[in-house]
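> generate a structure from the sequence data that follows.
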Amino acid sequence: MSIEINLLPWREARRERRNRRFLVILGLVTLLAVAGAWGVATLYQQRLDSQQRRNDYIQAQARRLDQDISTLSDFRETRERMLTQIDLIRQLQFSRPQTVRVFNQLAASLQDGVYYTRLEREGDMLRLSGKARTNRQVSAQMRALEASPVFGVPTLSEVQAAEDGWRAFSLSVDERLVDKRPASRSADTEESL
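Just a heads-up that it's a prediction; the model follows:
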């Protein structure tokens, strides 16, 4: 008698268990790989978001600095305009008494028999037109203007004899500016800024 033992079902069962175990391990490895990939992607996304926030902050600060620079530029322009206005006001303050001195000296230097008919001012140059009885009075008037501390040397343009016996004359003379202004503070102000 012979006994035949069939080992095939046992081998089949073992093969099935190994296949199931392999598939379970393969599933776990796949699951771990997916979880690892998701973890790495999440980490990179967090870093990317963090870097984007830093970039946004830097851009916001750059815009703020640009606004500050623009404001500073506006302040400088305003400062320059104000300094120009201050200088203009100083010049006007200085020229106001100068105009009074000019008129006072014109009146003080006026010779007998001479009178002015027209006075024009172009910068520091005065153009005078007037009438005198004689040519000597015109010469005396020119010497009186030259002797004045406010005027330079006068230049006679023309002398014409009128029908009424008077001499019409035109002359020009430079003003001598006597600067009694206080020293300009704009240079001191610029150095301090």
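> could you use CA atoms for every contact and neighbour count after this?
Will do.
> can you pull the contacts of residue 128?
For residue 128, the contacting residues are 116-120, 170-172, by Cα atoms under 8 Å, 6 or more residues apart in numbering.
> now show me the structure for the sequence below, then we'll compare the two:
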Amino acid sequence: MNRTSDKEKFLESLHSRINQNRERVENGELEQAYAHFEILCSILSAYEGCIGANEIKSAYPDIEWQTNTVEIPTEILRAIVEGWLEYKRTAPAKNMGQAFGLEGGGQGRSSTLKRDKTRSKSKYLCNQAVIEILDSAEDPEKRISQDAAFMIVAEKEGVSHHTVEAAYKKYAQGIREILESEGWV
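Below is the predicted model:
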């Protein structure tokens, strides 16, 4: 067999698979998310098999699918496909969040979402403390200490002084470097 016929067979198979999955979704036999994860696997496989994006589009079932598209880096698609394949391989031992590396997976480890929210909140608290310090530095008569800035932010945000101080200790150096590189301090 030559490469062109293999490519054509793969594209025909992709077209068929998409149509079958769509039909199964419409008939209530398959959840749409499941069907689309499966289709993503096939699309990425085609792309990694050196079938170009426009050729893959030609296998899409209708003009809406072919024109209503967005270009996504393969690295992003690969992470989704690998998470999906891990889920299929390990279910029910791992739930989907664990397969994608989003949930803690036991041993007291918190979820990626929770860790990211905590990190974002800490950076926010640090930024607020820096703003309080910088704002007060503009007027020598109104200058405040770091500790006073921590107390102001803690009161405004409904957290402890210690929480603001810990956030400041963790993130202030990075913020200072950014401010200095931009010529703001």
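> now the TM-score, please.
After superposition, the two chains reach a TM-score (TM-score structural alignment, normalised by the length of the second structure) of 0.24; 83 aligned residues with a Cα RMSD of 5.8 Å.
> just the buried members of the contacts of residue 128 of the first structure?
The neighbour-count test (16 or more other Cα atoms under 10 Å) marks 116, 170-172 as buried among those.
> coming back round to it: and the two most separated of the contacts of residue 128 of the first structure?
Farthest pair in these (Cα to Cα) is 117 and 172. Separation: 13.7 Å.
> measure how buried residue 38 of the first structure is and give me the count.
For residue 38 of the first structure, the neighbour count with other Cα atoms under 10 Å is 12.
> now it: how far from residue 31 of the first structure?
Taking Cα to Cα, to the nearest Å as the measure, residue 38 of the first structure falls 10 Å from residue 31 of the first structure.
> state the helix or strand in which the residue nearest the centre of the second structure lies.
Nearest to the mean C-alpha position of the second structure, by Cα atoms, centre = their mean, lies residue 76 at 8.9 Å. Element membership for residue 76 of the second structure (DSSP states H and E) is helix 74-90.
> can you check residue 10 of the second structure too?
helix 3-26.
> show me what that helix is packed against.
Secondary-structure packing of helix 3-26 of the second structure (3 or more Cα pairs under 8 Å, 6 or more residues apart in numbering; DSSP states H and E): helix 32-48, helix 53-58.
> need these in a markdown table (columns: mean neighbour count and distance to residue 10 of the second structure).
Shown next, in a markdown table, are these (neighbours: other Cα atoms under 10 Å; distance: least, Cα to Cα, whole Å):
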| stretch | mean neighbour count | distance to residue 10 of the second structure |
| --- | --- | --- |
| helix 32-48 | 16 | 8 |
| helix 53-58 | 15 | 10 |
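> rebuild these as a markdown table, extending it with distance to residue 90 of the second structure.
Output for those, formatted as a markdown table (distance: least, Cα to Cα, whole Å):
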| stretch | distance to residue 90 of the second structure |
| --- | --- |
| helix 32-48 | 16 |
| helix 53-58 | 29 |
